[in-house]
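Undergrad: sequence first, then the predicted structure, then my questions.
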Amino acid sequence: MLKADLRRAALASRRALPGAEVARRSQLLTEQLLRHLPVAEWRWLHVFLPIPHQHEPDTWPLLRRLWQELPTVQVAVPVVQPDDQTLRHFHLTPDTPLVLNRWGIPEPVGAAEVLPSQLDAVLIPLLAFDEQGHRVGYGKGFYDRFLQQCRPDALRLGLSLEPPVPRIEDAWPGDVRLNACLTPEQVWWFAEGS
């Protein structure tokens, strides 16, 4: 399937999910991450804050678990810059004040900046992914540009409410592939070069 067609289909499918089902699947994603990845070994985890009206995976349950159970793991979140092309990243704590940006995404106010090179793992929002680790997002390229700034050993982890499609036909070599993608049912791992 082509990215544009997959994007439309995935958006429609996700918007049709009842809020309670998004919450249930999001909780399962949290469990998958904490059960199958070495979260306690990370110093910095980058987490996107969800856009509720887009029915994105809700990362707030994960954040609350991290702050309560793994306080040594620091959290960074993205902030879209005025150029509408780039992201900067800021430390999020339970006490960080937040304001909503024009897309309804909470952004920290007055927080310390975190450099991409500091990150051990990045949770990536996506609409769909395939069995080779390619992903489809909203099409603006924010995460492709950001992930190229991260260390090569930083884990690129997708969060998906749905299982993968077999293949994204128009994936190209410049797309930054996932190391793994978490779904409510399992963790999909991707080998380099597959």
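TA: Perfect, I can see it now. Numbering: from 1, shown residues only.
Undergrad: from here on, contacts and neighbour counts on C-alpha atoms
TA: OK.
Undergrad: Ala128 is in contact with Val136, isn't it?
TA: Yes. If you go by C-alpha atoms under 8 Å, Ala128 and Val136 touch, sitting 5.2 Å apart.
Undergrad: what's the burial count for Val99?
TA: Other residues lying near Val99 total 11 when counted by other C-alpha atoms under 10 Å.
Undergrad: try this one next to it:
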Amino acid sequence: MACSSSSKAALRLQFKRQRLSAQEQVGAAIVQSALEHLPQAAAATGHIGIYWPLPGETDLRAVAELPPLAGRLALPRISQGTLEYLPWSPGAPLEPDDTGIPAPSGGAVLGAEQMACLLVPALALDRKGFRLGYGGGWFDRLRAAPCWRAVPALAVVPCACLVEQLPRDPWDVPFSGWLNEEGLHWITP
């Protein structure tokens, strides 16, 4: 179902409010779910892409304390119009990326083959894995490349923002599943 940008913009406003309200109630449960399920979900090797939390997003940085994930985390950085992942550990220097979000300031850019999975914040997600984000298209452009599309990607979204179907555009790339306060859910093709 293709959509107009105005309908997605209206949904963004609606789900931003809905997610913020839900986050206050279930944010800690989503973090607990990540702490319980990520070590088993992520392959024994490779980096786990998380994100620097913006207001209203679940803060997953606590997973850095899990021994199986220590030294395996990565944060995204937008640089010169491209989303890339760099290794990250708590206390490492950060600087604003091209969008103003804190990101690693140094280190080698990681390739898709170095990633075990990606966790991406969502305003909403439908049961086929289509995510409603902020509208920048960064993750869709990254995951349009076959090598990045092969990396399992999970949207982080409270149950209150999980819907049957969202409008989508031809460039939208579905996610492999989602993480919420009820656990980790994989979409079976």
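TA: The structure has been received and is ready for your questions. What you see is a predicted model; the values in this text were computed from it and never measured.
Undergrad: got any residues that touch both of Ala128 and Val136 of the first structure?
TA: Here Ala128 of the first structure and Val136 have 6-7 as joint contacts, going by C-alpha atoms under 8 Å, 6 or more residues apart in numbering.
Undergrad: who's more crowded, these two?
TA: Between Ala128 of the first structure and Val136, Ala128 has the larger neighbour count (other C-alpha under 10 Å), namely 25 against 21.
Undergrad: mind checking what that one lines up with in the second structure?
TA: By TM-score structural alignment, Ala128 of the first structure lines up with Ala124 in the second structure.
Undergrad: show me what counts as buried in stretch 132-151 of the first structure.
TA: Within stretch 132-151 of the first structure, the residues scored as buried using 16 or more other C-alpha atoms under 10 Å are 132-138, 142-143, 146-147, 150.
Undergrad: what's the first-to-last distance across it?
TA: Taking C-alpha to C-alpha, to the nearest Å, stretch 132-151 of the first structure runs 21 Å from one end to the other.
Undergrad: likewise for stretch 90-107 of the second structure?
TA: Start-to-end span of stretch 90-107 of the second structure (C-alpha to C-alpha) is 14 Å.
Undergrad: related to what we said a few turns ago, select from the buried residues of stretch 132-151 of the first structure every entry located in strands.
TA: 135-136 (DSSP state E).
Undergrad: now do the helices in the first structure.
TA: With DSSP state H, the ranges of helices along the first structure come out as 3-15, 19-36, 60-69, 142-147.
Undergrad: OK, contacts around Asp58 of the first structure?
TA: Listed by C-alpha under 8 Å, 6+ apart, the contact partners of Asp58 of the first structure are 22-23, 26-27, 49-50, 52.
Undergrad: out of those residues, which is most surrounded?
TA: Ranked by neighbour count under the definition other C-alpha under 10 Å, these are headed by Ser26 with 24 neighbours.
Undergrad: next, the contact list for the residue nearest the centre of the first structure, please.
TA: For the first structure, the residue sitting closest to the mean C-alpha position, by C-alpha atoms, centre = their mean, is Ile124 at 2.1 Å. Ile124 of the first structure makes contact with 47-48, 143, 156-159, according to C-alpha under 8 Å, 6+ apart.
Undergrad: returning to what we had before: nearest to Val79 of the first structure, of the helices of the first structure?
TA: For the helices of the first structure, the distance to Val79 of the first structure is smallest for helix 142-147, at 10.5 Å, taking C-alpha to C-alpha.
Undergrad: just how off-centre is the closest one within its chain?
TA: Relative to its chain's centre, helix 142-147 of the first structure lies at 11 Å (C-alpha atoms, centre = their mean, to the nearest Å).
Undergrad: who are the packing partners of that helix?
TA: Contacting helix 142-147 of the first structure under the criterion 3 or more C-alpha pairs under 8 Å, 6 or more residues apart in numbering; DSSP states H and E is no other helix or strand.
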